[in-house]
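Novice: how would this look folded up:
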Amino acid sequence: MPKLLPPLNALRAFEATARHLSFSRAAEELNVTPAALSHQVAGLEAFLGERLFNRSARTISLTPAGDLLYPGLNAAFAQIRQSVERVMETGDGQILVVSAPPGLTAKWLVPRLHRFLAAHPELDVRVSASLMLASFAGDGVDVAIRNATGPFPGLWSRKFLEIETLPIVSPRLIEQYGPLETPDDLARFPIIHDDSLGRMFGLPTWMDWLKAAGAEHVDLSRGLHFSSADHAIEAALEGAGVLLGVRSLAIDDVRVGRLVFPLSLSLRSERSFHIVCPAGHENRPKIAAFCAWILDEAAKLGLACTDDSPPPVSEGKRGRRSVSAAGNDPSPNAPAPAARPQRRGRARQAPT
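Specialist: Got it, this is the predicted structure:
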């Protein structure tokens, strides 16, 4: 009778931890907490009756038993992934699963996605709007959009949109409260807070913007608070207050006159929107097509990030680029410096 095998989740936990030699990085890949992953590894050690890792305060290393177990598991999981990918390419290969933050999904991606579908009617696109990082290993995601600084170990990545924040308001609110021509005028207006800015290191907040503008009499203790950028923008559209928001997420509403950028000072973050996928997957036809399209859409706005790296090339179209839009190399792995002002001057309405 064959011997019982350990639980598959425990084997996955060990393989990822051994590959990264880090519980935290393995937990991020598998989309579990480090504590849960450590518990799974401990269960595997109990099942085998062997310690698999030497643990110290800051590092881990494989024991002889771990060294014996890892190569076979690593090769086995690689074969499983390759087999699944082959089936997906022949079966559901025309399904493209995209993971993106909720705010960007609602205010930027969804209004444009019909153009991608029109250009690629053979593809069935499924969008998962989530703040959780896609693991790619087991969640079925093909490509993801991340608001981050990078780099992304093990992933191909390209910046495609700068993130800069500035005041956003409905013209109706200006009619109600009077001119909004200087930062000090904000003291007369209700304020809207996008709390997602404060949760992410490197994103400017109202406090940062007012300090850069030299405005000292705006009461930030008042106003509506929202945990999602798209909800905060919807509140601004309804005339609930002045929002410090992300330019690229509000640009469509500004162009049709539903919102305006009343003050010219903006703060650029060291974070950007990146498109990412597992390294080597960027040349798969459906992923290459989506990446090329999203870079082109960003370029049309005039807010795209630029660098000299080539765009992805479809495996079926080697030798020619998929799009001429510029992209990015990942940002250096260093703490983001303070947000910097982009412009200062008299208030104006952005052109539509």
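Novice: Every contact and neighbour count from this point should use C-alpha atoms.
Specialist: Fine.
Novice: Could you pull up the residues touching the residue most central in space within the chain?
Specialist: The centroid of the chain falls nearest to Arg146 when counting by C-alpha atoms, centre = their mean (1.1 Å). With contact taken as C-alpha atoms under 8 Å, 6 or more residues apart in numbering, Arg146 is in contact with 100-101, 133, 273-276.
Novice: One more: Val41?
Specialist: 10-11, 13-14.
Novice: Is the residue nearest to the centre of the chain in a helix, a strand, or coil?
Specialist: strand (DSSP: H, G, I helix; E, B strand; the rest coil).
Novice: With Leu243 instead?
Specialist: Note that with three-state DSSP, the state of Leu243 is strand.
Novice: what about Ala279, how many residues close to it?
Specialist: Counted by other C-alpha atoms under 10 Å, the residues lying close to Ala279 total 13.
Novice: Please look at it and Leu155 and confirm they touch.
Specialist: Yes - counting by C-alpha atoms under 8 Å, Ala279 touches Leu155, with 4.5 Å between them.
Novice: Let's see this one next, to set against the first:
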Amino acid sequence: MLINVTYIPHLNALRTFSVAARHLNFTTAATELNVSPSAVSHQIRQLESYLSTSLFDRTARQLTLTAEGEFLFRRLDDPFQKIGLAIEQMRTPLSTKSISLLCRPFFSSLWLAPRLRSLWTTLPGIDLNLIHKTSFTLADAETADIAILWGKGNWPEMTCERLVKGTLTPIMGRQLAKIAGVPEKPSDLARYTLLHEENRTHWATWLERAGVPNLKTSGSALVDDTNVRLQQVLNGQGIMLSDPALLSELLACGELIRPFDLTLGEYSYYLAWPSRRPPETRVRRVIDWLLAESRTNASN
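Specialist: Now for the predicted structure:
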């Protein structure tokens, strides 16, 4: 249900109530609002009169909210916090210092780098420090302002927001398809070399779900850099698991081939930062831009 918000009565009193309810102390609220405690009390009385209900229980030694006050506070505090954050973001210069962003080269080259022109157009003056590592620990991620992590979004002591939903499926190159043909069923993969990521778990999971958990292949190679694995696939040296959305152009032109529909869908790319260190305004603006780019990409 949409409410007409062109006129909200007693908006200043609502803000005063929100601050007073957060502190449960009129004097502390007055200090934050830069008014007198009597002004705070007067505005609260006005609001209570308008609503025909008491918002605070003043009989106890400690000021407390009534049930009606608690109801109102829970619906007011977050909007006022968001308004304050928006104003702060508009007034904060972006170029205070560089923002470090840690991610893997593969994702950076295929998804992030093509969008950087839009970043600098949207947030002029931003100073971005891109740090690329083929693999990194949570300790590495904690040293950056923002990290883009691949996984399930369940890293301890990290706050995560999903950036790009990931899927993994076998990908082969046109050269290998000409030499050995395109596999028609999962068991046909026994004829090919499988290219693995750092710990081989993705291929093991995909083969199990495909019904061939103990498949013996003609060869395998562990390559920790996804860009190198992709180059091997393009050179006809094996089959890798990768996200077809990131490789859409190479798939569309026929350089790469996706032989099966079966995918692993429980992994994604996440924006992450330490929970103990909320993003500064300038960092939050980059996070919001990244999420907006992701939503735009998903809708296209």
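Novice: want to throw the contacts of Arg146 of the first structure into JSON lines with distance to Pro34 of the first structure, secondary structure and neighbour count?
Specialist: Below are those laid out as JSON lines (distance: C-alpha to C-alpha, whole Å; DSSP: H, G, I helix; E, B strand; the rest coil; neighbours: other C-alpha atoms under 10 Å):
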{"residue": "Ala100", "distance to Pro34 of the first structure": "24", "secondary structure": "strand", "neighbour count": "24"}
{"residue": "Pro101", "distance to Pro34 of the first structure": "23", "secondary structure": "coil", "neighbour count": "21"}
{"residue": "Leu133", "distance to Pro34 of the first structure": "15", "secondary structure": "coil", "neighbour count": "16"}
{"residue": "Phe273", "distance to Pro34 of the first structure": "26", "secondary structure": "strand", "neighbour count": "22"}
{"residue": "His274", "distance to Pro34 of the first structure": "25", "secondary structure": "strand", "neighbour count": "25"}
{"residue": "Ile275", "distance to Pro34 of the first structure": "26", "secondary structure": "strand", "neighbour count": "26"}
{"residue": "Val276", "distance to Pro34 of the first structure": "23", "secondary structure": "strand", "neighbour count": "23"}
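Novice: Output those residues in CSV; the columns should cover distance to Ser196 of the first structure.
Specialist: Listed next are those as CSV, based on distance: C-alpha to C-alpha, whole Å:
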residue, distance to Ser196 of the first structure
Ala100, 15
Pro101, 11
Leu133, 15
Phe273, 15
His274, 17
Ile275, 20
Val276, 21
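Novice: just the helices in the second structure please.
Specialist: 11-23, 26-33, 37-51, 67-91, 105-107, 116-122, 138-142, 174-180, 201-209, 226-234, 248-252, 281-299 (DSSP state H).
Novice: contacting residues around the aligned residue in the second structure for Arg222 of the first structure?
Specialist: Aligning on TM-score structural alignment places Arg222 of the first structure opposite Gly219 in the second structure. Applying C-alpha under 8 Å, 6+ apart, we find Gly219 of the second structure in contact with 192-194.
Novice: Out of these, which are shared with the first structure?
Specialist: Counting by both residues aligned by TM-score structural alignment, their matches' C-alpha atoms under 8 Å, the contacts of Gly219 of the second structure that remain in contact in the first structure are 192-193.
Novice: Top of the contacts of Gly219 of the second structure by number of neighbours, please.
Specialist: Going by other C-alpha under 10 Å, Leu194 tops the contacts of Gly219 of the second structure with 23 neighbours.
Novice: separation between the aligned partner of that residue in the first structure and Phe226 of the first structure?
Specialist: Matched by TM-score structural alignment, Leu194 of the second structure corresponds to Ile192 in the first structure. The gap separating Ile192 of the first structure from Phe226 of the first structure is 8 Å, by C-alpha to C-alpha, to the nearest Å.
Novice: Give me the common contacts of the two.
Specialist: Ala232.
Novice: So the residue nearest to the centre of the first structure versus Phe273 of the first structure, what's the distance?
Specialist: 6 Å.
Novice: again, but for Leu249 of the first structure
Specialist: Taken as C-alpha to C-alpha, the span from Leu249 of the first structure to Phe273 of the first structure is 11 Å.
Novice: Quick check: Asp67 of the first structure is in a helix.
Specialist: Yes - counting by three-state DSSP, one finds Asp67 of the first structure located in a helix.
Novice: which position in the second structure aligns with it?
Specialist: For Asp67 of the first structure, there is no aligned residue in the second structure (criterion: TM-score structural alignment).
Novice: Noted, bye for now.
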